[in-house]
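> here is a sequence with its predicted model. Questions after.
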Amino acid sequence: MRIDIGLEIENSGVFIKPDNNILVITLNFSKFIENNKYKIPQGQDNIDVGDIATPLSSHMIYNSLESKDANIISKIETKDTIEYYFHCKIILDMVVGDFGKSVDKTTIEKFLHKKAFISPIFFSHPDNKTQEKNYRSIFEKEVYINCNCFERLKFSNCEFKSKISLHKPENKYEITEFHNGINFENCIFNGEIEFRNLVSGTPLPNDKYYNNERETNFKNCIFKKRVDFSNAKFCNNVYFNNSHFKGYADFHECEFEKTACFYGATFHNKAIPNFSQAIFKENLNFVNVKCDFEFENLKERIKQEKEQDSKKTLDKFANDFRDSFRLIKNALVKDNNLLDASNFHKYELYCKEIELDSKNPKIFSKDFIDKWQLFFYRITSNHHTDLLKSFHSLLVVIGIFAFLNIATIIGFNCYCLQNISLSPYTLIAHHNAIIKHLLNCNYISLLGINFALAVVFILLFCFSLCSKIRKIIISLSYFLVLLLLISLPQYIIPTIGIFTDKRPLLDPLSIIGGIYTLLFAIMFFSLIKTARKNSIIPH
């Protein structure tokens, strides 16, 4: 029984069939062999199909369907370019068909050891064999590539307004091979990309049929939603140069046999790359890659992955993402690109913090201390990658010190004296006299005041780590530090204050100064370390 697979294009063995708002493009293998049996060299193992098969292009499809169904495809033509609009779902497929007696079995075996679409496909220009004008295709519905491809697929400069997938829903996640690579350069993907189990540039047995030297090209693309290349294998060079990822980018368990280049790519906001358990056999180029996602974006992404797979615990997912960032960091370190490597080390530490937090460690255990240490350095300096954040952390410490000093001195003067001076030096002189009196008469109450001030200093610093009020505290710190610079500049640097202003140990200003000295040293060291890590000067 012969199955109706549509209209044949120019004796090519390629048939197109519009059916219920679906356009099925099918290679009938038996028809292709029948049409080209006199072109196929006998007794030759390596066959260049590019000289045999008729290339398939958008305008061929348009010309075949123009008079039959305008709802399937339309075109807009200008002086220099043509745009073809596919208004329906597209399925690219291959069937074997029935062979006539005149077809040699040896010829069949040369091609059929891989079930594949033989003709090269051009959905965009340049293709000087068929048309002079530049053209591109816009796909308004889903595109399914449901077969292997011997020849190259070219979609450069096209736009996909919906999903593109290598698998029809009923054949989900089967391996799909592109023996001569694929070209999606300068494409815009508005929908999801389902390229799981893709194999590109794979050689055939005994290197028969065609060489596989051409690359996999996704340069200058815009990916607006989720991209899934998980478990893919790239036997040729693959390029994502200067592409923009705006949704989750999944490359986990990929295998790259040659160069994998992401030079200048940008991962926006929630577009977090996942290269966990990926294998890079040659070069990985991640130079000038920009990632602008934050800790909360990564935490949300890891939780979403956990929701999709309940078998693994959250800390396992966090560890997988940490492995991904470690691979990228090591590749950058190998290229001596330490500045970019420090950013991916930062993402490693993000994952470690999420991993430890998910384990709910016991108080004061090693994991508990490590978790809060990671939190502390993430907030104060973004793990020594953000110089401004590190400077603000130091500024906050100085601001709290200034506030407590001013509040303590004015507080003692107001409580013990009826009339107070506005001169800072007079206020300090009165404060010293009051403290001397309390040391002789009521040092117990002074101990209580010192303890309260120490707690307040630590609490204010802890509150400054809270992201919701941190910006307010930083703004107030600028004002307080400026006030301290004008009135008592010698107190800003702890060592100067210690050697120029000898105070009794129980003086509240001494307690404030002691805590300030400790925190100042930590924040100042962090600032220096951040400045060194972000410097282009070797260190």
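Everything's here; your move.
> for the rest of this, base every contact and every neighbour count on C-alpha atoms.
OK.
> which other helices and strands contact the helix or strand encompassing I369?
Applying DSSP states H and E as the criterion places I369 in helix 366-381. For helix 366-381, the packing partners by 3 or more Cα pairs under 8 Å, 6 or more residues apart in numbering; DSSP states H and E come out as helix 338-358, helix 387-416, helix 508-533.
> hmm, try it at 7 Å
Packing partners of helix 366-381 (3 or more Cα pairs under 7 Å, 6 or more residues apart in numbering; DSSP states H and E): helix 338-358, helix 387-416.
> centre of the chain to the first one, how far?
Put plainly, it is helix 338-358. Here helix 338-358 is found 13 Å from its chain centre; the criterion is Cα atoms, centre = their mean, to the nearest Å.
> tilt between that helix and helix 508-533?
With axes from the mean of the first three to the mean of the last three Cα atoms, to 10 degrees applied, the angle from helix 338-358 to helix 508-533 works out at 130 degrees.
> now the angle from helix 338-358 to helix 366-381?
Using the same axes, to 10 degrees: helix 338-358 against helix 366-381 is 130 degrees.
> buried set for helix 338-358?
Using 16 or more other Cα atoms under 10 Å as the test for burial, helix 338-358 gives 338-357.
> contacting residues around it?
Contacts with helix 338-358, where a contact means Cα atoms under 7 Å, 6 or more residues apart in numbering, come from 295, 299, 314-315, 318-319, 321-322, 325-326, 328-329, 332-333, 367, 371, 374, 383, 385, 534.
> from these, which ones fall inside helices?
Assigned to helices by DSSP state H, the following of these qualify: 295, 299, 314-315, 318-319, 321-322, 325-326, 328-329, 332-333, 367, 371, 374.
> counting neighbours, what do you get for the residue lying closest to F32 once chain neighbours are set aside?
Residue nearest to F32 in three dimensions, not counting chain neighbours: G13, with 4.2 Å by Cα to Cα, 6 or more residues apart in numbering. G13 has 23 neighbouring residues, counting by other Cα atoms under 10 Å.
> please compare the first structure with the one that follows:
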Amino acid sequence: MQEDDFFIQAQKYFDDIDEVINAICFALFPFNPTIKSIGMVQQIIYPRSYPSNAKVKHLDYKITPIRHLDLGIMELWKIRQYKLHFHHAPSLRLMNSFTFMGDEIGDDEIDEYMNEIKNTGEMNFNWCHFKEINIHQCRFKKLVFKNCTFEKDIIFNSCIFEEIIFENCIFKNFVSITDSHFKGVTKIYAKFEGQTSFSGCTFGEKDNHQSTVFFNQSIFKQVTFFTNTRFYGETVSFYKVVFEKIPNFTQAVFQTNLNLVNSSLNFDYKTTYQVIKDKGKPILFNQAIQNANDFRDSFRLFKNTLSKEGNLLDASNYHRVELYCKEIELHSKLKESWNWRDWIDKWQLCLYRHTSDHHTDLLKIISWVMIVIGYFGLGFFIIRYFQDSSILLHLNPYGITLSFGGVISLGTLLIMGYIQRIFFFAGIGLISTLWIACYKPTLIFGAMNLIDKSSRSGLENLLTVLYTLAMILLLFSLQKTARKNSIIPS
């Protein structure tokens, strides 16, 4: 008798599972003519695991679609009590779709029903390929995407996420998650190849210190917007995040610990200028100034945060881009109304950008020191040659041969793309500097040549004065670049 009861309970247990599988199948594949039997259904939908207690209702189900699947919010609401695990789906589309069948609902209940069906349960997607996501005003209990690819636009507007995870995902197009609330744990480890926007979003809650936000090791290849975004909770981490184009954190609020360790800004002045210019098309003077100022506020925020934490090396990179934006702002102001102060500030920023990338590139400033010393020596030699051509007879022929060989080698490397133009000129400057060191090393110290008693022409004295002024600026920049810490304002 007990054995019969066991088999009856077991049969009921598996019948209940089959009933749930059919319910999930009907919700996800309501009009699929290829699914004709429970055996075919069980190949697509099956329990992820079996509870040891038969009285416990099974909730975890694994789904492996074999064709394109449109997921509608209403259909997902119908099976919200189950945890759905989608695996290796070849093509998915997640959309707002509210379709009512027959007499399913009365007109007087539509508003209440519509608000209710915008709540979904827990969904996990592993190794899935999404065609598109377009969701508005929905609430998600838990969303997990692992190793997924998103082919077209991804839009979440005015949504609430209790918990959301993107892990090792690739977004190939535009991503817009705007005016949404991330209440609990948020983990986004992904590569964004298109423009990305989290504008107007709130991460965490003021009174919930357990909520955390992680963008660790994400890559943003296009412009990223975090405008009017608020961050609360325990911590916000941008650890090892790479921004390949300028991000915008205008009016962002960080009321939490901010981690920017090892974050990278892989863009230069030209990219920054182009983004600010494109953001204001058709470009207007006051609009360009405002755009530059908005972006500058973003980098000032990060720079100050890193400086307070004592991370001055990373702070210098954000300060560098902040100065890019300041230079663009001054450039736009001078087009509208010219004045001496802005003109001097603009060209000072331009000078330090070209010579040391605002005291962040030591190799660049050393190259410029070599260029100035070398070309000063070359200019001095040319002036002396026109005064007395016999000085050529005093030069070492082996040195001349090696010098020409060095110039030809540098030119070959430049043409083949192995070195940048600045290193080509720095190499020539180094060759010239070696000649100066061999024949008249005192020329390197320009100020000393102004006070010695040697007779020089007016042109030589003018060249020496210009060289001395240039070296003062470059040596000042060199020592700041070498120390790095001094570029952060106290």
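Structure's in. What do you need? In this text, all values refer to a predicted model and were calculated from it rather than measured experimentally.
> is there a quick PyMOL command that grabs whichever of the contacts of helix 338-358 of the first structure are buried?
A single PyMOL command selects the buried members of the contacts of helix 338-358 of the first structure (16+ other Cα under 10 Å):
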select buried, resi 295+299+314+315+318+319+321+322+325+326+328+329+332+367+371+374+383+385+534
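> where does stretch 336-355 of the first structure end up in the second structure?
Under TM-score structural alignment, stretch 336-355 of the first structure corresponds to residues 310-329 of the second structure.
> and that stretch, how far from the chain's centre?
15 Å.
> same deal with stretch 233-246 of the first structure?
Distance, stretch centre to chain centre, for stretch 233-246 of the first structure: 13 Å (Cα atoms, centre = their mean).
> and the contacts of that stretch?
198-202, 213-225, 254-268, 270-271.
> which stretch of helix or strand covers L92 of the first structure?
If you go by DSSP H and E, L92 of the first structure is part of strand 89-95.
> what's the mean deviation for that strand versus the second structure?
Compared with the second structure after fitting, strand 89-95 of the first structure deviates on average by 4.5 Å (mean Cα distance after the TM-score superposition for the first structure).
> now the following helix or strand past that strand: buried residues?
Per DSSP H and E, the first helix or strand lying C-terminal to strand 89-95 of the first structure is helix 105-112. For helix 105-112 of the first structure, burial by neighbour count (16+ other Cα under 10 Å) applies to T107, F111.
> what stretch of the second structure does the very next helix or strand once past helix 105-112 of the first structure fall on?
Using DSSP H and E, the helix or strand that follows helix 105-112 of the first structure in sequence is strand 116-117. Counting by TM-score structural alignment, strand 116-117 of the first structure falls onto residues 118-119 of the second structure.
> give me the contacts around the matching stretch.
Under Cα under 7 Å, 6+ apart, the answer for stretch 118-119 of the second structure is I73, W77, C138, R139, F140.
> what does the fourth one correspond to in the first structure?
In this case it means R139 of the second structure. Counting by TM-score structural alignment, R139 of the second structure corresponds to C149 in the first structure.
> which members of the contacts of stretch 233-246 of the first structure occur in strands, if any?
Among the contacts of stretch 233-246 of the first structure, the ones falling in strands (DSSP state E) are 198-200, 216-217, 222-223, 255-256, 260-261, 266-267.
> map K281 of the second structure onto the first structure.
Aligned partner of K281 of the second structure by TM-score structural alignment: E307.
> how far away is its match from L314 of the first structure?
9 Å (Cα to Cα, to the nearest Å).
> strands of the stretch 1-150 of the first structure, start to end?
7-8, 14-18, 22-28, 56-57, 73-77, 81-86, 89-95, 116-117, 121-122, 134-139, 143-145, 148-149 (DSSP state E, counting those that start in this stretch).
> so which of those strands gets nearest N432 of the first structure?
Counting by Cα to Cα, N432 of the first structure lies closest to strand 134-139 out of the strands of the stretch 1-150 of the first structure; the figure is 80.5 Å.
> what comes up buried for the closest one?
In strand 134-139 of the first structure, counting by 16+ other Cα under 10 Å, buried: Y135, R136, S137, I138, F139.
> how about those in a markdown table, adding distance to I164 of the first structure?
Converted to a markdown table, those look like this (distance: Cα to Cα, whole Å):
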| residue | distance to I164 of the first structure |
| --- | --- |
| Y135 | 20 |
| R136 | 16 |
| S137 | 14 |
| I138 | 12 |
| F139 | 9 |
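> which non-adjacent residue is nearest L509 of the first structure?
Nearest residue to L509 of the first structure in three dimensions, chain neighbours excluded: N405, at 6.5 Å (Cα to Cα, 6+ apart).
> try D70 of the second structure
R93 (4.8 Å).
> report the contact partners of that neighbour.
The contact partners of R93 of the second structure, taken as Cα under 7 Å, 6+ apart, are L69, D70, L71, F130, K131, E132, I133.
> the first structure: which residue goes with that one?
Under TM-score structural alignment, R93 of the second structure pairs with K89 in the first structure.
> burial check on P441 of the second structure, number of neighbours?
Using other Cα under 10 Å, P441 of the second structure has 12 other residues around it.
> contacting residues around the residue most central in space within the second structure?
Geometric centre of the second structure, nearest residue: F243, 2.3 Å, by Cα atoms, centre = their mean. Taking Cα under 7 Å, 6+ apart, we find F243 of the second structure in contact with I219, F220, K221, S264, L265, N266.
> any idea how far A10 of the second structure is from it?
Counting by Cα to Cα, the gap from F243 of the second structure to A10 of the second structure is 56 Å.
> for K83 of the second structure, same thing?
K83 of the second structure is 22 Å from A10 of the second structure, by Cα to Cα.
> more crowded one of the two?
With neighbours defined as other Cα under 10 Å, K83 of the second structure and A10 compare such that K83 has more, 18 against 13.
> contacting residues for that one?
L59, D60, Y61, G121, E122, M123 are the contacts of K83 of the second structure under Cα under 7 Å, 6+ apart.
> list just the nearest of these to F425 of the second structure.
Ranked by distance to F425 of the second structure (Cα to Cα), these are led by M123 at 58.9 Å.
> count of residues packed around the closest one?
Around M123 of the second structure there are 20 other residues, counting by other Cα under 10 Å.
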